[in-house]
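Engineer: Show me the folded form of this:
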Amino acid sequence: MGVGKTTVGELIAERLGVFCRDTDADIVAAQGRPIADIFVEDGEEHFRALESAAVRTALAGHPGVLALGGGAILDPATRRLLAGVPVVFLDMGLREAVKRVGLDTARPLLAVNPRQKWRELMEARRPLYTEVARAVVSTEGRTPEDVADAVMDALELKTV
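Structural biologist: Next up is the predicted model:
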């Protein structure tokens, strides 16, 4: 959350001359309501099913850069689909997350005790992120442009 997936994805897509697609934005567009509302009204399990379907669809038909929601990795089927795809895990620590997200925003998974919840989420997700990632790029203290440069270098991508 707040690591800059979409921002960095858009910068990379621009450099490569392709489009960036955000699966969270796909879900919001398809459902006609914010993700927080989906969580509250239908629950996390329903949202995760929508997320898995959105990732499947995007991976099957989008030739550009994809920004996946932070929890997409929880689905084993999604992790299998990501095998062999150039995935980059954008990493940051709690202190940076506090600076970027504030941990008091309207993010459904951070509603109660946000610092502890963020730690728990990262402890559970970090091994899954690194399992599928071809590269891990820290965003700590870096501008989105610097992160995009590091991703391009890590994946040995050339600009158009």
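Engineer: Please count neighbours and contacts with C-alpha atoms only from this point.
Structural biologist: Will do.
Engineer: Now do the strands in this protein.
Structural biologist: With strands called from DSSP state E, the chain shows them at 20-22, 65-67, 88-91, 135-138.
Engineer: what about the ones you listed, which gets the closest to A154?
Structural biologist: Nearest of the strands of the chain to A154, taken as CA to CA: strand 135-138 at 6.2 Å.
Engineer: which helices and strands does that closest one pack with?
Structural biologist: Strand 135-138 sits against strand 88-91, helix 144-154, with contacts defined as 3 or more CA pairs under 8 Å, 6 or more residues apart in numbering; DSSP states H and E.
Engineer: Please identify the most buried of the strands of the chain.
Structural biologist: strand 65-67 (a mean of 22; mean count of other CA atoms under 10 Å).
Engineer: Quick one: residues in contact with it.
Structural biologist: Here strand 65-67 makes contact (CA atoms under 8 Å, 6 or more residues apart in numbering) with 5-6, 9-10, 12-13, 18-23, 58-59.
Engineer: Closest one of those residues to F89?
Structural biologist: Looking across the contacts of strand 65-67 and measuring by CA to CA, the closest to F89 is K5, at 9.0 Å.
Engineer: here's the other one to compare against:
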Amino acid sequence: MTSDWFLCCIFVQVVASMDSSASKYGAILCPQPPWTEIINDIGSLLKDLVAFYNQNLQRTPSRILYYRNGENDTQFQTVIETEVASVLKACKSFNIRCQPKVNCIVVEKRRHIRFFSRDTDDGNLLKGHRNLHIEHFLMGQNGLDLLKLAH
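Structural biologist: Purely as a prediction, here's the structure:
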């Protein structure tokens, strides 16, 4: 194996809280083929982390929240259909009664947003502008959801 073997793949890392106070963490890192946007084996990665969680707390998680980076608008549905389904399937295979609520937060890639002042003479917003608050409302399957942009 050559020293540049890592150039042929990307790495997926899953980090999970291992206690109720979110002070202990477990992590799993695995390679994945390049240019693959969907995490291929998130179910088995998560199953291992759920097992560690169960070992520490003697119960399965009631909620799973995970963040995804680097997806575009056209891939949101694919993430839901494959990754979230794989997460739920992994939890059920660990324990038939393990049916946590799953929230997936997807951060879009290539977002270039600039903010401008209402006063056209000011140009771009000055550093440390206090009144900057941005939110979008999305109509989801369960009603109106609030989306706050990271900036």
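Engineer: Could you report the TM-score for this superposition?
Structural biologist: Between these two chains, after superposing, the TM-score reads 0.31 (TM-score structural alignment, normalised by the length of structure 2); 81 aligned residues with a CA RMSD of 5.0 Å.
Engineer: residues contacting A90 of structure 2?
Structural biologist: 43-44, 46-47.
Engineer: Am I right that F11 of structure 2 is in contact with C30?
Structural biologist: Yes - F11 of structure 2 is within contact range of C30, at 5.6 Å (criterion: CA atoms under 8 Å).
Engineer: which residues does V8 of structure 1 contact?
Structural biologist: Going by CA under 8 Å, 6+ apart, V8 of structure 1 touches 144-145, 147-148.
Engineer: what's the answer for L29 of structure 2, then?
Structural biologist: Counted by CA under 8 Å, 6+ apart, L29 of structure 2 has contacts 11-14.
Engineer: ok, now A154 of structure 1?
Structural biologist: By CA under 8 Å, 6+ apart, the contact list for A154 of structure 1 reads A135.
Engineer: okay, now L144 of structure 2: neighbour count?
Structural biologist: 10 (other CA atoms under 10 Å).
Engineer: and if you look at E135 of structure 2?
Structural biologist: 10.
Engineer: That one is in contact with D145, isn't it?
Structural biologist: No - between E135 of structure 2 and D145 there is no contact under CA under 8 Å: 10.4 Å.
Engineer: ok, back up a step: neighbour count and distance to N69 of structure 2 for the contacts of A90 of structure 2 - can I get that in JSON lines?
Structural biologist: Below are those laid out as JSON lines (neighbours: other CA atoms under 10 Å; distance: CA to CA, whole Å):
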{"residue": "G43", "neighbour count": "21", "distance to N69 of structure 2": "17"}
{"residue": "S44", "neighbour count": "17", "distance to N69 of structure 2": "20"}
{"residue": "L46", "neighbour count": "23", "distance to N69 of structure 2": "17"}
{"residue": "K47", "neighbour count": "21", "distance to N69 of structure 2": "21"}
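Engineer: which element is A51 of structure 2 on?
Structural biologist: helix 42-57 (DSSP states H and E).
Engineer: and that helix, which residues are buried?
Structural biologist: 42-54 (16 or more other CA atoms under 10 Å).
Engineer: Show me what that helix is packed against.
Structural biologist: Helix 42-57 of structure 2 sits against strand 10-17, strand 25-32, helix 85-94, with contacts defined as 3+ CA pairs under 8 Å, 6+ apart.
Engineer: Throw those into CSV and include distance to G140 of structure 2, thanks.
Structural biologist: As requested, these are exported to CSV (distance: least, CA to CA, whole Å):
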stretch, distance to G140 of structure 2
strand 10-17, 26
strand 25-32, 31
helix 85-94, 18
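Engineer: of all these, which lies closest to V102 of structure 2?
Structural biologist: Closest to V102 of structure 2 of those is helix 85-94 (CA to CA; 7.8 Å).
Engineer: what angle separates the closest one from helix 42-57?
Structural biologist: Interaxial angle of helix 85-94 of structure 2 relative to helix 42-57 (axes from the mean of the first three to the mean of the last three CA atoms, to 10 degrees): 50 degrees.
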